[in-house]
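A.B. asks: dropping the sequence and predicted coords here.
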Amino acid sequence: MNAHDTFIAQHSFIEMGARERARSLLDPGTFRELLGPFDRLESPWLAMQDIVCQSDDGVVVARGQLDGQAAVIAAIEPAFQGGSIGEVSGAKIAGALELALLEFEAGRDIRPMILFETGGVRLQEANLGLAVIAEIHAAIVALRRHVPVIGIIGGMVGCFGGMSLAAALCTELVMTRQARLGMNGPEVIEQEAGLEELDAADRRLIWSMIGGEQRVSTGLADTLVEDDAGQVRAAAIAAFERGVPEQHRSAQVQQQLERLAQVNPAAIDPAILRDLWHGAAR
């Protein structure tokens, strides 16, 4: 196979919508959507503010098989409200994880995945959105005792706000180079702290700080993949095969405190953080 054939064989994960992303990860012919558009689960709050609703509220929940094993995927649709999480969309994610936990408690294995593409809580549903994000956090922690919970961040929206905490709680994170991960998005930082603090238009700077390659290099994500659905699927399968770790990243408090103690805020750049991570890992 030559380079041209390889390029043709790849299928962009980023260019897919949430439904297509979920379908691309599951074994062919096993995709089955739960609470889909025809169930008409819409936000009761957006219409009050003259915002057109979406019949799945921007989250696709699918059952199927991954490498022959039962799987469930909650995929966030970036094209609807920037992937923001509201009462209904968040409840679909939390409910999918809680049902996966019930499967394990009944003696049936299942592989849970979350496809992140979100700016965080939906401002129009702030308190309700925050509450349901907390439910997502609790569900991940409860479920990951039994099975790896795999998070995948594609791009280009990335993963920010309260959902970045959900991503951090996942057993393993898979990111493309184009993906971004952070508590606050660059535009929010620039808006609140000013252009002197951060120029959100400086794409090279932004991706060097919070892009997929940097996050994997500094241990905040686990696997870096190219923008190819096949690579994303292979990375997810490999993550499940590694099983539940002895200690999840979110429990490695002392290690992170030791790294932070070595950081000089007055003189910090992405390369220093990479060196710090690798030095601490030795």
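C.D. replies: Perfect, I can see it now. Quantities reported herein were computed from a predicted structural model and do not represent experimental measurements.
A.B. asks: all contacts plus neighbour counts: C-alpha atoms, from now on.
C.D. replies: Will do.
A.B. asks: mind listing the strands for the stretch 1-150 of the chain?
C.D. replies: Along the stretch 1-150 of the chain, counting by DSSP state E, counting those that start in this stretch, strands occupy 32-34, 59-66, 69-76, 111-116, 150-153.
A.B. asks: ok, the closest residue in space to residue 220 that isn't next to it in sequence - contacts?
C.D. replies: Spatially, and ignoring its direct neighbours in sequence, residue 220 is nearest to residue 168 (7.4 Å; CA to CA, 6 or more residues apart in numbering). Applying CA atoms under 8 Å, 6 or more residues apart in numbering to residue 168 gives the contacts 220, 249, 250.
A.B. asks: same check, this time on residue 146
C.D. replies: 104, 244.
A.B. asks: which residues of the stretch 151-282 of the chain fall in strands?
C.D. replies: 172-176, 223-225.
A.B. asks: next one for the comparison:
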Amino acid sequence: MTDTAHLLSQHSFVELNARQRAKSLLDAGTYRELLDPFDRVMSPWLAKQGVVPQADDGLVIAKGTIGGLPVVIAAIEGAFQGGSMGEVSGAKMAGALELAAEDNRNGIPTAAILLLETGGVRLQEANLGLAAIADIHAAIVDLRHYQPVIGVVAGSVGCFGGMSIAAGLCSYLLVTQEARLGLNGPQVIEQEAGIQEYDSRNRPFIWSLTGGEQRFATGLVDGFAIDDAAAIRQQVDVWLKQGLPAQERSGQYELFLERLAKLDTTTQIDPQTVRDLYQGEQP
């Protein structure tokens, strides 16, 4: 296949909404949505603050199979409130993960796929959102004892705040060129440290530090895929069949702390310094 033909055969994953992304990963005919928009389970807090709520609270929960293996998918809709997590959406994700863990304890092997397109906690729901994200973290740690929890960060909304911790707890994490991943978003860093330290409008600079390619090069994620639904599905399928990793990334904290201790914070950091820092001494 020529390069042109290959490009024409690609189907963008980034351009899909949350529901379409979930369907694109699952085997044909196996998609079954739980608490869909017709159930009208939505945030009771947004309308009180003048924000129009969404019938699924910006989170799609779907069950089905990938390569014949049973999975549950939690897909965040980045177009609704920046993919932020509130009381309802957080409870939906945490509940889905908890039920998957219970399935495993009952002899039904169920893995989880988290499609993360989120700025973190929903500010309008503050502590309720934080509590829900904490439940998500606990549920991921529980489920990953049995089956892989696979995170995918694909679009430019990225994955930030408490949900970036959820990403770090995943058994495997996949990103694209368009993705971003970080604990604090660019605007928050600029607000706290100043524009001289971090210019949130400098997109090349932002992506050079927190973009998908950089995060893969520094070993903070496990896979890097082109923006193609088939390519992303293929990598997810490989990890599902591979099973649990030999060691969770969150269990390697001593290694990462050792490398971070070598960082010189007196000068402006640059992408190559980040790579050298995280890659460590090469054999």
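C.D. replies: Looks like it came in fine. Since this is a predicted model, take the numbers as computed values, not measurements.
A.B. asks: and the TM-score between them?
C.D. replies: Once superposed, the chains reach a TM-score of 0.97 (TM-score structural alignment, normalised by the length of the first structure), with 282 aligned residues with a CA RMSD of 1.2 Å.
A.B. asks: columns mean neighbour count and distance to residue 9 of the first structure on top of the strands of the stretch 151-282 of the first structure, output as TSV?
C.D. replies: Conversion of those to TSV gives the following (neighbours: other CA atoms under 10 Å; distance: least, CA to CA, whole Å):
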stretch	mean neighbour count	distance to residue 9 of the first structure
strand 172-176	26	18
strand 223-225	21	15
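A.B. asks: nearest to residue 154 of the first structure, of those strands?
C.D. replies: For the strands of the stretch 151-282 of the first structure, proximity to residue 154 of the first structure was assessed by CA to CA; strand 172-176 is nearest, at 5.5 Å.
A.B. asks: can you name every helix or strand that that closest one contacts?
C.D. replies: strand 150-153, helix 212-217, strand 223-225, helix 229-242 (3 or more CA pairs under 8 Å, 6 or more residues apart in numbering; DSSP states H and E).
A.B. asks: the same query, at a cut-off of 6 Å, please.
C.D. replies: Applying 3 or more CA pairs under 6 Å, 6 or more residues apart in numbering; DSSP states H and E, one finds that strand 172-176 of the first structure contacts strand 150-153, strand 223-225.
A.B. asks: so what touches the shortest one?
C.D. replies: Spelled out, it's strand 223-225 of the first structure. Residues outside strand 223-225 of the first structure that contact it (CA atoms under 6 Å, 6 or more residues apart in numbering): 174, 175, 176.
A.B. asks: which position in the second structure pairs with the second one?
C.D. replies: Matched across to the second structure, residue 175 of the first structure falls on residue 175, judged by TM-score structural alignment.
A.B. asks: now swap in residue 199 of the first structure and tell me
C.D. replies: Checking TM-score structural alignment: residue 199 of the first structure goes with residue 199.
A.B. asks: please enumerate the helices of the second structure.
C.D. replies: 3-9, 18-25, 87-105, 126-143, 162-169, 186-193, 203-210, 212-217, 229-242, 253-260, 271-279 (DSSP state H).
A.B. asks: sorry, back to before: got the contact list for the match of residue 175 of the first structure?
C.D. replies: Going by CA under 6 Å, 6+ apart, residue 175 of the second structure touches 152, 153, 154, 212, 224.
A.B. asks: hmm, 8 Å instead?
C.D. replies: By CA under 8 Å, 6+ apart, the residues touching residue 175 of the second structure are 152, 153, 154, 212, 213, 216, 221, 223, 224, 225.
A.B. asks: would you check that the third one makes contact with residue 181?
C.D. replies: No. With contacts defined as CA atoms under 8 Å, residue 154 of the second structure does not count as touching residue 181, sitting 10.0 Å away.
A.B. asks: those two - which one has more neighbours?
C.D. replies: Using other CA atoms under 10 Å, the more surrounded residue of residue 154 of the second structure and residue 181 is residue 181, with 33 against 29.
A.B. asks: excluding chain neighbours, what is closest to the more buried one?
C.D. replies: Closest to residue 181 of the second structure by CA to CA, 6+ apart is residue 159, at 5.0 Å.
A.B. asks: quick one: what's aligned to the one you found in the first structure?
C.D. replies: Taking TM-score structural alignment for the superposition, residue 159 of the second structure sits opposite residue 159 in the first structure.
A.B. asks: returning to what we had before: Serialize the strands of the stretch 151-282 of the first structure to CSV and add fields for distance to residue 94 of the first structure.
C.D. replies: Formatted as CSV, those follow (distance: least, CA to CA, whole Å):
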stretch, distance to residue 94 of the first structure
strand 172-176, 18
strand 223-225, 24
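A.B. asks: any idea which of the ones you listed gets closest to residue 66 of the first structure?
C.D. replies: Across the strands of the stretch 151-282 of the first structure, residue 66 of the first structure has its closest neighbour in strand 172-176 (15.8 Å, CA to CA).
A.B. asks: now do that closest one against helix 229-242, angle only.
C.D. replies: Here the directions of strand 172-176 of the first structure and helix 229-242 differ by 170 degrees (axes from the mean of the first three to the mean of the last three CA atoms, to 10 degrees).
A.B. asks: mean shift between strand 172-176 of the first structure and the second structure?
C.D. replies: Its match in the second structure and strand 172-176 of the first structure itself, once the structures are fitted together, sit a mean 0.4 Å apart by mean CA distance after the TM-score superposition for the first structure.
A.B. asks: still on that earlier bit, save the strands of the stretch 1-150 of the first structure as CSV, and put in distance to residue 7 of the first structure too.
C.D. replies: As requested, the strands of the stretch 1-150 of the first structure are arranged in CSV below (distance: least, CA to CA, whole Å):
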stretch, distance to residue 7 of the first structure
strand 32-34, 29
strand 59-66, 24
strand 69-76, 26
strand 111-116, 24
strand 150-153, 22
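A.B. asks: with mean neighbour count and distance to residue 97 of the first structure added, can I get these in a markdown table?
C.D. replies: Below are the strands of the stretch 1-150 of the first structure laid out as a markdown table (neighbours: other CA under 10 Å; distance: least, CA to CA, whole Å):
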| stretch | mean neighbour count | distance to residue 97 of the first structure |
| --- | --- | --- |
| strand 32-34 | 16 | 13 |
| strand 59-66 | 24 | 10 |
| strand 69-76 | 24 | 8 |
| strand 111-116 | 25 | 7 |
| strand 150-153 | 26 | 12 |
